[in-house]
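>>> Below: sequence and its predicted model.
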Amino acid sequence: MGNLPAWLLRHTVIVEPFEGEGPFGPEFGDQVTERAFIDEKRRLVRDAEGVEVVSETTVYMRLAATCPAGSRMIVNGRLTYVITASRRDGGGLPTPDHLEVALQ
């Protein structure tokens, strides 16, 4: 099947990929506009340290999108941060491959 079908990616988000800590705090890459499917549902997720935190929004994007934990994202006009990003790759199986991103 490959990537999520284009007809599902009805929304647009802006991503500034987290690139690491600099001398003045977090550093981010250039803004990239991605097509996405946005699910505004509160749920409990684990962050990079394994701590349970509340995610307000889940965004589904193409698998090749660059959006590591700590990235900034503008969703529906709201600036938020990536808690975790999970690659959903079927490895050639007929699955809808995508990147699932949990946001603050």
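That came through, no problem. Numbering: from 1, shown residues only.

>>> When you work out contacts or count neighbours from here on, use the C-alpha atoms and nothing else.
Will do.

>>> for this protein, longest strand please?
Selection of the longest strand in the chain by residue count, based on DSSP state E, yields strand 78-88.

>>> who does that one touch, helix- and strand-wise?
strand 72-75, strand 96-103 (3 or more Cα pairs under 8 Å, 6 or more residues apart in numbering; DSSP states H and E).

>>> try it again with 10 Å
With contacts defined as 3 or more Cα pairs under 10 Å, 6 or more residues apart in numbering; DSSP states H and E, strand 78-88 has these neighbours: strand 11-16, strand 43-46, strand 52-55, strand 57-61, strand 72-75, strand 96-103.

>>> Show me which positions of that strand end up buried.
For strand 78-88, a neighbour-count test (16 or more other Cα atoms under 10 Å) marks 80, 81, 82, 83, 84, 85, 88 as buried.

>>> if we can go back for a sec, can you list the helices and strands packed on strand 78-88 in a markdown table and add mean neighbour count and distance to residue 29?
Shown next, in a markdown table, are those (neighbours: other Cα atoms under 10 Å; distance: least, Cα to Cα, whole Å):
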| stretch | mean neighbour count | distance to residue 29 |
| --- | --- | --- |
| strand 11-16 | 20 | 5 |
| strand 43-46 | 14 | 24 |
| strand 52-55 | 15 | 23 |
| strand 57-61 | 22 | 18 |
| strand 72-75 | 20 | 10 |
| strand 96-103 | 22 | 17 |
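
>>> I'd like to know which of the ones you listed lies nearest to residue 35.
strand 11-16 (4.6 Å; Cα to Cα).

>>> Off-centre distance for that closest one?
In terms of Cα atoms, centre = their mean, to the nearest Å, the centre of strand 11-16 is found 9 Å from the chain centre.

>>> put this beside the first:
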Amino acid sequence: MSRVCATPEQLTAWTGNPAPADAERLLARASEDIDDALNWAVYLTDDAGMPTDPTIIAALRDAVCAQVEYQLATGDDGTGAAGRWDSVSIGPVALSGRKDGPTTPGEVDLAPPPHRTAPRPHEGGTAAGGDLVSRVPDWLLRHEVAVEPYLGTSAYGPRYGPAATAPALVSQTVKRVRDRTGAETVSTAQIIAAPDLTCPTGSRITLPDGRKTIALTVAHHTAPGLPVPASTEVMCE
């Protein structure tokens, strides 16, 4: 069961208005949104997956309440189906027209306030007993991969640069993904590495077990101001 980082009573305190009848559902949806936005955040949790640092607890609570407040103001029911707004009144302010929500799979329509209330690296959270980190910590990268950067094609096929080894965290699981053209395909290995990893799409990678594979997609994860360690994520054939 997904964790919920705020209660209806806390939502009432945040907005200054009575919580809606379906507040628990909205808070659960908003908690999922915040979790998705902080996908690579590193902080200590208890056995139930809840943060233990009071600063992080308060920041996540406020971010979830702000997300629900945003969804209520834009007419969203928490599913994202309503887009941003069509016609809505907030006190003396009336908005009309429409701005669609996210169109990229996995993108989160996050309210501006949560970006300010979510925990920040300097706020004293913890990661393995220390401060929140700004890049993926070395102690998480327990494997080693060799990357031959893709240089383009020639009359003889793909060209690759010299192999360079890099620490990484490798998960060899089967997942459906979309390649750089948008076509659906299957990834059989996923790699998390440091943000400075040199691995263009199409690069040849040797995994820890010696298997060679090709990089289908390469994503550089950054979130300035949020406790999300910068990293590079590679989906492999």
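Structure's in. What do you need? Please read all numbers here as calculations on a predicted model, not as lab measurements.

>>> Pick out whichever of the buried residues of strand 78-88 of structure 1 sits closest to residue 4 of structure 1.
The closest of the buried residues of strand 78-88 of structure 1 to residue 4 of structure 1 turns out to be residue 88 (Cα to Cα; 10.3 Å).

>>> out of the buried residues of strand 78-88 of structure 1, what pair is the most spread apart?
80 and 88 (22.0 Å).

>>> okay, the helices and strands packed on strand 78-88 of structure 1 in JSON lines with distance to residue 36 of structure 1 next?
Formatted as JSON lines, those follow (distance: least, Cα to Cα, whole Å):
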{"stretch": "strand 11-16", "distance to residue 36 of structure 1": "5"}
{"stretch": "strand 43-46", "distance to residue 36 of structure 1": "19"}
{"stretch": "strand 52-55", "distance to residue 36 of structure 1": "17"}
{"stretch": "strand 57-61", "distance to residue 36 of structure 1": "5"}
{"stretch": "strand 72-75", "distance to residue 36 of structure 1": "10"}
{"stretch": "strand 96-103", "distance to residue 36 of structure 1": "10"}
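
>>> of these, which approaches residue 4 of structure 1 most closely?
Of all those, it is strand 96-103 that lies closest to residue 4 of structure 1, at 4.8 Å by Cα to Cα.

>>> which part of structure 2 lines up with the closest one?
Under TM-score structural alignment, the match for strand 96-103 of structure 1 in structure 2 covers residues 229-236.

>>> residues in structure 2 aligned with stretch 39-53 of structure 1?
Mapped onto structure 2 using TM-score structural alignment, stretch 39-53 of structure 1 spans residues 171-185.

>>> Other residues contacting the matching stretch?
With contacts defined as Cα atoms under 10 Å, 6 or more residues apart in numbering, stretch 171-185 of structure 2 is touched by 105, 143, 186-192, 201-202, 207, 215-218, 235-237.

>>> out of the buried residues of strand 78-88 of structure 1, who's nearest residue 1 of structure 1?
residue 88 (12.7 Å).

>>> Does the closest one touch residue 95 like I think?
Yes: under the criterion of Cα atoms under 10 Å, residue 88 of structure 1 makes contact with residue 95 at 8.8 Å.

>>> what is in contact with those two at once?
Counting by Cα under 10 Å, 6+ apart, the residues touching both residue 88 of structure 1 and residue 95 are residue 3.

>>> just checking, what packs against the lengthiest helix in structure 2?
Counting by DSSP state H, the longest helix found in structure 2 is helix 54-73. Applying 3+ Cα pairs under 10 Å, 6+ apart, we find helix 54-73 of structure 2 packed against helix 8-15, helix 23-37, strand 87-90, helix 112-117.

>>> quick one: that helix aligns where in structure 1?
Using TM-score structural alignment, helix 54-73 of structure 2 corresponds to no residues of structure 1.

>>> One more: stretch 138-158 of structure 2?
Aligning stretch 138-158 of structure 2 against structure 1 (TM-score structural alignment) gives residues 6-26.

>>> contacting residues for the nearest residue to residue 103 of structure 1 once chain neighbours are set aside?
In space, and not counting its chain neighbours, residue 103 of structure 1 is closest to residue 82: 4.6 Å by Cα to Cα, 6 or more residues apart in numbering. Listed by Cα under 10 Å, 6+ apart, the contact set of residue 82 of structure 1 reads 15, 17-18, 47, 55, 57-59, 67-73, 101-104.

>>> Same question for residue 190 of structure 2.
Contact analysis of residue 190 of structure 2 by Cα under 10 Å, 6+ apart lists 168-175, 215-217, 233-237.

>>> Same question for residue 90 of structure 1.
By Cα under 10 Å, 6+ apart, the contact list for residue 90 of structure 1 reads 1, 2, 3, 96, 97, 98.
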